[in-house]
Every structure is written in structure tokens, then in C-alpha cells.
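[1] Dropping a prediction and its sequence here:
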Amino acid sequence: MSGTLLIRLKGLGDIVHLLPAMRMLRETRPDEPLGFLCQKPFGAIVPPDLGVTLFQLPPHASFAETLSLVRRLRRQRYDRLFDLFGNPRTALISLLSGIPFRAGFDYRVRRLAYHATFAPPDPNRHLTHLFGQFLEHFGCGGPLGHPRLSWAAADEARAVSLVRGLDRPLLGINPHTTYPSKAWPLGHYRALADRWHAATGSRVLVFWGPGEEATARALVADLGPARACTHPALTIPEFVALLARTDLFVTADTGPMNIAWALGVPTVALFGPTTRRAVAPRGDQHLVLHHPDLACLECHKEVCPDGACMRELTPDQVWDQIWAKFGATVESWTEAAGRLVPQPGERGTAVGRGPRGPTEAPPTGGVRRRAVFLDRDGTLNPDPGYISRPEDFALFPGVGKELRRLREKGFLLVVVTNQSGVARGKFTPETLAAIHARMTASLGEDGAAPDAIYVCPHHPGYPRTGRPNLCLCRKPAPGLVLRAAEEMGIDLAGSFVVGDRVKDAQMGINAGVRPVLVAQPGVVFPDLPGVAVATSFGGAVDWILSQP
């Protein structure tokens, strides 16, 4: 058997940074086996669509367990091994694996376990690109994208159930670290939660992982139920799905910090003893904070008798920075405090806004988020005319999986649709609600339930009154998009609209959103300045993800 084995035992955040390199190897070598060795349970972060064979070593594995793993590796007969961890254990595993070509970092005596080594010119380069540079050095390079995380529909449903009833905006905090010197003091998190509640009236959601529950629950008890809550024990995919539901995330340098960055959740990352440049979240929507002038920053000590770098980064300083970057939207957040996750059986009734399904996630408030506005008929599903029964509604094949790609990049998914059948009397608002519940459930199976559905139920000729019945929401008017942007805190300049008709593109242009049209077979669009055209829905998603 040919193929490649990658090794990175831990931590969870480092493996998130390795995912782009895994995807690059899968895409450039689609027919070759790809294996990955890590510490259990971190392999759960690897998306199943990569087709990676996982080898997970238990924490504190015995020598016998290590030898058993080596025997499994030898049976796979990989022809390349890249040790991207390079501690004594992985060097020994590499040596005993019998793989014909073994490469690792140029670390002291461990280099003897490999046929070739790599000494990075800049060892503090951003970790995603350091891994890519390592593979490129050995002839296995290629383009690297942003980390793409995934989770199952059941994980999505669990996350939705956990945020049901929480006010927006939802601030997540992670007060835990793998070693003490990286930790921001618990009292600082407590003070930050107080300020958040005073400004927004919302609770903070305290995240935790294995071994951290007692600390999380003690913090929640100290803050009280009006200011904080937490979650039960979660699997890694459930944790990811829940974190994707937050509007802002505050944490020190941790694995969850890297997960939030990968998800596109605006992240406030607090740094002290570790190197910011190597792992800090990149992008304008994130905030990286550290002590302003300590000479000992980035010392890499796991235990520090002083701890000034984190202790002297005060809650007031952090809050002031959060307010300066995100505070302009707080008033709109609090005005929209009624936007809660619907309880079972509830339906939205606002004029011009579509019904929301019983398990649909709420619109995201607070920090301005990018969105993809989606036409319904002809774009998400075939358009036979008027769909007047839920059982007649069916999605185009593969649409849910493509929408999932957008969600994993942090986009909100907002359906905007003209449904003049209501005005024409072809179906009732209740029937339309049932149709959209079916659509939401179908997309939810792929983890892509829309964040909101906005509907124009009007038609200029109905009811027949002898004069036009004009509205501001019927496409190509931009009313649906503008209303969604106001209610959900959407960054229009960074958002897109996908449709199948010129009026969809015109709506986008009128609203200041970049449009892309999906040309169904036999359809030719006129040359429209500023409008992209794709030959498939997946092609439209590819185009969106290629844009800055």
C-alpha cells in the first residue's frame, strides 16, 4: 500500500491548524491512503469527508499500547511518514514503523529517527503555514485554505437545544488552559461577565472540556443564573457545533480559541507567555490582546511565580478594547433582545418575515457577521410554479452539503424569497410555514438549517383594488435583505446573494451585496456588470469562498 501518514499527537488547536494541509493532501492525492496519528480523542476534530484513517493513542499510553499501535501502522504499509510533532515518543514510533521514508523536524538526537529533517527558517511562522512549508519542503506542497470543521446533524440539533432560550448576543467564555501561566484569572472572567450583562442584559455561556467542569460550574454559581450558564458534557463535534452558535468568544491561548477562529466566530484572544504570531486568530473580526509593555512576554514558561502578563491584563482593559471594536452594535443587540430560539411549535409572524422552524437556530445578533442570502425556488429547490403543499417541496441534490461549507466558514444563511402565492390565495401563511419547516428540517440533516427566512408575501396586482399594491420587500427591491441586515447585525459589504434570476442579482446590487447567479441548464444571462455567474450551486459556493 502507498500513502502518507501524518503525526501530530496534540493539542486540539494544533490539529485544527493541520487540517488545511490534510485537505490539500487529500485534494492533490485523491486516490492515496491518508493516515493520521494523534492522541485520543483529538481525532474527532478531523472532518469525515477527508477520508482519513485515524490512529489514536490513549493519553499516557503504556509501552505495550505504543507497540500495539506500531504493529497496526506496519500493517498499513504507508510509504511516507511526516512527524509534525517530534517528541521522543513520536520519534520512536516513526523509527519502529518501518515506513520507507520518514521525515521530521530537526530536533537534537530525535533527528536520527528520520531519513530527512526540516529546520524551518521561521519556527514561529503561523502554524497553518508552517505545516504547509514542512510538506512543501518534501515535495508534497499545495494551496492551503482556511480550516474547515464539520459536525453531524445530531450534533447540530444538540447545540440548538442548548442555546434555546438564551438571549442574543451570546458571549462564550473559556476560562481554562492546559497550563497555569496561560490562564486569565477567574476573577477577571467574572468581572467581564458582569460588564457584559450590564451592557446587553444577556448571560455568558461558560465552555469547558474534560477535567474542567468543576471550575466552570463554580464560576457559573458565583455569577448566578441571571449572568451565566454552562453546558453538559459534550463530544468534540457537539462542542464545535455549540461554539458555532456564539456571537463572540473570549478565551486565552487554547484549543477552543483555534476552533472559534476556524468557525469564523469573532474571537477575543488573550495572550501572555505564548507566541502570538504562531497561533493568534487572523482576520479583522478578531481581537488579540496582551499586556502592553512587559519584557517577559512570550517566555513559554508553563508555571510562572509572578503571572503578571495575564493578571495585569485587567478586565477594564479587555472590556474597553471589546467595546471599542464591537460596542457600536450593542444598542442594536439590546433592541433585538426578543430574538430567541423558538420553542417547539412557535412560528414567527412579523410582516415580511418568513416562519421559522421549531429547531431552527436564532438569527445571530451583535458582532457584524457576513451572510449569504439565498433565493428559494429555482436555487435551493426546483421551481414548478407554486409549491402549495409541504409534500411537494424537495431540495436540489447536494444543496445542504454546499450550504454546510458556507456555515463552516462562518457565514449566516438567510433565505429571502418572494411568495406571492399568499397574496394570490394559492396557499395560506400557515401552509407556507409548513413548507418552510420541511425545508428547514431537510437542510438541518446536513447541518445547514437557515438562520432566518424572510418572505415577501405580496404581489402588486393582488388583492385586486384597482391600483398597484406596492411594497418595499418584493424582489428586486432590497427590503428583505435590508431588514435582515438590521435585525441580525449583518455586514452587507462582506455578504453575498445567490439566486437564479436577474431580479435576485438586482436585489443584491440594490442592497449593496455581491450577487452570483446559478445558470440552470439552457439559461443564458445577459452580461451584467458586477454579477458573477456559476453553472451549479456548488460553483456559486466555490466562487463565494474564493472572494476576499
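    Happy to help now that I have it.
[2] drop to CA atoms for contacts and neighbour counts, all remaining ones
    OK.
[3] give me the number of residues near residue 147?
    Residues near residue 147, counting by other C-alpha atoms under 10 Å, number 23.
[4] Go through the strand or helix carrying residue 242 and flag the buried ones.
    Secondary structure assignment for residue 242, by DSSP states H and E: helix 236-243. Buried positions in helix 236-243, judged by neighbour count with 16 or more other C-alpha atoms under 10 Å: 236-243.
[5] And for stretch 323-333?
    Using 16+ other C-alpha under 10 Å as the test for burial, stretch 323-333 gives 326-327, 330, 332-333.
[6] and if you look at stretch 309-317?
    309-315.
[7] which one of those is nearest residue 75?
    Residue 75 lies nearest to residue 310 out of those, by C-alpha to C-alpha, at 47.7 Å.
[8] Let me know the secondary structure of the closest residue to residue 508 other than its chain neighbours.
    Nearest residue to residue 508, sequence neighbours excluded (C-alpha to C-alpha, 6 or more residues apart in numbering): residue 515, at 5.6 Å. Recorded secondary structure, residue 515: strand (DSSP: H, G, I helix; E, B strand; the rest coil).
[9] want to throw the buried residues of helix 236-243 into TSV with distance to residue 249?
    Shown next, in TSV, are the buried residues of helix 236-243 (distance: C-alpha to C-alpha, whole Å):
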residue	distance to residue 249
236	17
237	17
238	16
239	13
240	13
241	14
242	12
243	8
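[10] then this one, side by side with the first:
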Amino acid sequence: MIDIDPQEIRRILVREVSWVGDAILTLPALEALDRLFPQAEITVLANGWVSGLFAGHPAVDAIIAYRTEDLHRGIRGRVRLARELSSDGFDLAVVFPNSLDAALIPWLARIPRRVGYPTDGRRFLLTHPVPLQTAPAGRHQVERSLDIVRALGGDGGPSLRLPVTPEARESGERLLRDHGVDPADPCVALNPGSIYGSAKRWPVERFAAVADGLVDQRGARILLIGSAGERPILEQVAAGMRRPAVNLGGRTDLSALVGLLERVRLLLANDTGAMHIAAAIGTPVLAVFGPTDAEATGPLGGGARIVREPVPCSPCLLRECPIDHRCMTRVTVDRVLHAALEVLDTNRGSRPPTRSRGSPARGSSAAFLDRDGTIIEDLGYLGDPAKIRFIPGAVEALRALLRAGFRLVLVTNQAGVARGLISEADVRRVNDGLAALLAEAGIPLDGIYVCPHHPEYGPPEYRRDCDCRKPKPGMIQQAVRDLGLEPARSVVIGDHVSDAALARAFPGMRGIMLRTGHGAEQWQKIQNGELARPEHVADDLRAAVEWFLAQAGGRDVVGSHPA
């Protein structure tokens, strides 16, 4: 580990990468850096076209635009920038890009500590080079920048979080209003281009066919997005459609793009920067992959899904295909349309549903609840809603939470999807059935969040070390953003130690494990010293809620006793 005393670091300069998608993948490293140096001010130096991504991010205190097209062009421009930086008193420079130029600026600015990979012949420009290790197969690119911060003593996982500023939200809404898109329209965005090269592009006529299918079968309003240079591709998609589409090519700056992507129900894209933006703000993504490595550069987040056709020559990482583009042409319209419909339908249950009990103020308290073994009997990988059986006392417990003012959010791992034992549609049917049964009992759910992944099993779109699989906090983080919740006044309850452990990621949150479901086995392992004891262990959901409400000062009693 690099020996740098955090107490000596007051100002940090972070040299950012130049591509939008790559910049998104450095966000976990920025958050880890902020945790490692909580007293330091972090300034990001980024090219103008990506600098807007960092506006409003809680880990970033200031942004400097690296204007290589005018102010910082050439040697004189770089010297000018270095002089400006040298007067700002930076104690540490963290260099994420691998280029010589990226390390040159901090060196010219005489920043005393300069950390980064010794690539591109720049070892002499760094005071603290980080050894570059060969990445094992399946390791995601997000880990590259995280490893730099880990070398400094930081920690953190690949959990993406891109806050949407009010300005970005207003820019996106204004753009849609100007193009006649109603706020109630169920919008789906298509991003069929790719600056990287034609090899990454799924055929435009197939994008058009899928778009028509989404209009016909789900009444979607199709938005075509891309840069000004990609507008001809968008025009080809629009011309190939039977239904009208809104062509926004070249009309979205970065702020408007972020706001627009927050608004849509699905982004269908190639491997692009927009794909990573959408995943980072929690918008469901369906990405078509061909020549690039889905395991290394695929979208992160619980709502992301990949469609690809395994062929021997993929991933080749080529910009242009020298043969027949089989990795893309073998991905059929029916396959992508089916996946898009499934994501849209699953998303109905995994995003905040329309509520009939008003719109609580932001900062509401919530109960984050596991499903199987907590609310309903654990029957294995459940795919049939007719088999739902409530655990005795669970409905009364949920009603008590509701009366006490807590919003109810389901967070459930469903690795049976990755294992091929059930489908996402099966999960949606069970969740919809559960929500309907609870609604009949006067207990509305505010949101249902599902992780279908597994780190070791399934095809690439499901076999991933994601940020949403409990005990990682991705699902709760997404719910907090979607619903405006206050974690410090909330509780998480489930039948695994990993459920209760989720609370550790959120200061002030309470964590409770139940002895129902898998809880009996988990409790035995706790007794044997194999697992750490959670904050509290209760016999069932009813007992857990009674204990929690007593701790929180609630007055509801649900007729049981905590363990």
C-alpha cells in the first residue's frame, strides 16, 4: 500500500478520463477517494465534454474544464494550465487515464504527490506509481480506477451512483416539451450509434423493427438519441419505422441527456456512453453487445441487461469487422424485442409504482423487506403466484409498519434467474401477485427491487459481481433515489445475516434477521461462531416489527415478542 498520511492531504486533483462511459466507471473510485480523505477538497480536471458528469456529485467539490481545443491547446496551453494548478495548493494528484499527457500536467504543476499507473513511458512523472497487474478474465473495467484508490488505502465496490441535478432534470423535461412529448408518455430511448466504430452497431433496420414492436405492443413513445455526428444513423432508424419517432440527434448536451435518460422507462443501446449514464442513474438498460467484452465493459446496475450472440471471434475489440459481422447480425429482432418487453414489464414491479396514498415528502422513513422466508414462505425459486403463502403474522406486521408511517419496499435476490431455473417474467408475476394480495389487504408497496444476477452462474448478462445482489447496497441505494427515502430513519429485515448486514452501508439504519425461512440455519451458524451476529434477531416479522417500533418510539403493538 502507498504510504501517504491522509492528515497531510487537504486538496486533491483528480485527472479524469476522456470518454463519457469511461468517466462514469470512475465514479466508485471518486467516492472511495472521498471516504479515504474526508477532510480534503476534491477537484476534478476533465475534458469539457465530460466535465458536466461530475456536477452535483457528492464526492466532487470543484471542476476544472480541460479545454484542449482552445485555452489549453498545445504546449503553451498546458503550461498555462499547470501554472494555474500550481497556485491552487494541491497536495495530491490522482491520475486515472493512462496517457503521458494526463500525468504531465500534475508534474508541470509540481503537485508533490502524483499517483497513477506507470504506463505510456510516464513512470518518471509519478511519485507513487501503482503496479499494473494483469486483469483476470471477467474483471470489470470499473476496478481499474478503484485499484488506484485501493493502493492508497481506500476501499469500495463497483456501485455506480450518478446524481441527477435539478438543472439536468429541467433540461431534459424542457427538451421533451419542445418536441411535443407529454410527461405521461411511456418513453423508450434508442441509441443506435457508436462513435467507436461500425462493428459495435447493431443493424439500424433491426432497431427500427424493435421500436415499432414497442409502439405496437406497449404504446411506447420512441426517442432517438445520439450525437450530431450520429444523426444520419438516427434518420435511417426513423425512416425504417412504420411508427413516428422523435429524433433528438445532436440536440442533447450532457445535462439534457442525463435528465432525459432519467425520464425514460428503458434505454435500448449498443455499447455506448449513454448506456453507462442510464445504468448509473438507475434507468433500465438493454444493451446489444458484439465485438466488445460484456464482462469487462458492460453496464453495471440492477436494471441492466445484455443481449449478445457468442461467436468464436468475439470479443475482438475491433472498430470495423473484417468478415461478416456475425456477432451482431445473429442477434435477431425477435430476441431483442422479447428482452425489451420483458425488461419493461419487469420494471413495472421493480420501480416505484403509482401510489394511491399520496406523495410523501422526500426524506421518508422506510422498511426494506426481503420476500421469501420473510413475508412469504420460502418454496425455493418461486415462479407461480398461485403458490404464494404468507408467513403467519407477516401481514399484520406490514400493516403495523404502514400505520407507523413507514413506506414498504421489497428488496429481493432472485438468483434463480441467472441459474436458468425461473425467468424474469416469472419473478414479475410472483411480485405482481404478492403486491395485489397486499393491496387487497390495504397494504400498498412503494417499490419492488429485484437482483436477478449471480457472480458465478448463468450467461454474461446475469453472471456478474453486481452492486445490487445483497448484501451489497445497490437496490436500497436505488430505492432511496427513486423514492426520496431517509436511510437513517429506516430498517432492513430479512431471513439472512446478509439482509441485516445491508444496514451497515447506511449510517443510522437498523438491521434485523429473522429465524423464519433460512433464518433457523443462519441462527445456528451464528451460535457456532460461523457468522457474525446481526444487530437484532427476531422469531418472525411480527416480532421484528414490534421490537423495531419500540426502539423507534412507535406505538403499534402487533402481538408478539422480540427474540
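    Yep, that arrived. Since the structure is predicted, the reported quantities are computational estimates derived from the model, not experimental observations.
[11] Which stretch of structure 2 lines up against the following helix or strand past the helix holding residue 242 of structure 1?
    As assigned by DSSP H and E, the chain's next helix or strand after helix 236-243 of structure 1 is strand 248-252. Counting by TM-score structural alignment, strand 248-252 of structure 1 lines up with residues 266-270 of structure 2.
[12] got the contact list for the matching stretch?
    187-194, 200-202, 261, 275, 278, 283-289, 340, 343-344 (C-alpha atoms under 8 Å, 6 or more residues apart in numbering).
[13] one more time with 6 Å, if that's ok
    Residues from elsewhere that reach stretch 266-270 of structure 2 (C-alpha atoms under 6 Å, 6 or more residues apart in numbering): 188-192, 284-288.
[14] now stretch 104-112 of structure 2
    82, 85-86, 90, 125.
[15] Residue 82 of structure 1 pairs with which position in structure 2?
    Aligned partner of residue 82 of structure 1 by TM-score structural alignment: residue 94.
[16] Do I have it right that that match meets residue 115?
    Yes - counting by C-alpha atoms under 6 Å, residue 94 of structure 2 touches residue 115, with 5.0 Å between them.
[17] Give me the more crowded residue out of the two.
    residue 94 (27 against 24).
[18] That one belongs to a strand?
    Yes - with three-state DSSP as the criterion, residue 94 of structure 2 is assigned to a strand.
[19] who are the neighbours in contact with it?
    By C-alpha under 6 Å, 6+ apart, the contact list for residue 94 of structure 2 reads 14, 115.
[20] rerun at 7 Å
    By C-alpha atoms under 7 Å, 6 or more residues apart in numbering, the contact list for residue 94 of structure 2 reads 13-15, 114-116.
[21] which of those does structure 1 keep?
    Compared against structure 1 with both residues aligned by TM-score structural alignment, their matches' C-alpha atoms under 7 Å, the contacts of residue 94 of structure 2 retain 13-15, 114-116.
[22] re earlier: contacts only, for the residue nearest to residue 508 of structure 1.
    Each residue near residue 515 of structure 1 by C-alpha under 7 Å, 6+ apart is listed here: 496-498, 505, 508-509, 531-532.
[23] picking that back up, so which of the contacts of stretch 104-112 of structure 2 sit within helices?
    Using DSSP state H, the members of these that fall within helices are 82, 85-86.
[24] Return the closest of these with respect to residue 444 of structure 2.
    residue 85 (54.1 Å).
[25] Aligned counterpart of the closest one in structure 1, please.
    Per TM-score structural alignment, residue 85 of structure 2 is aligned with residue 73.
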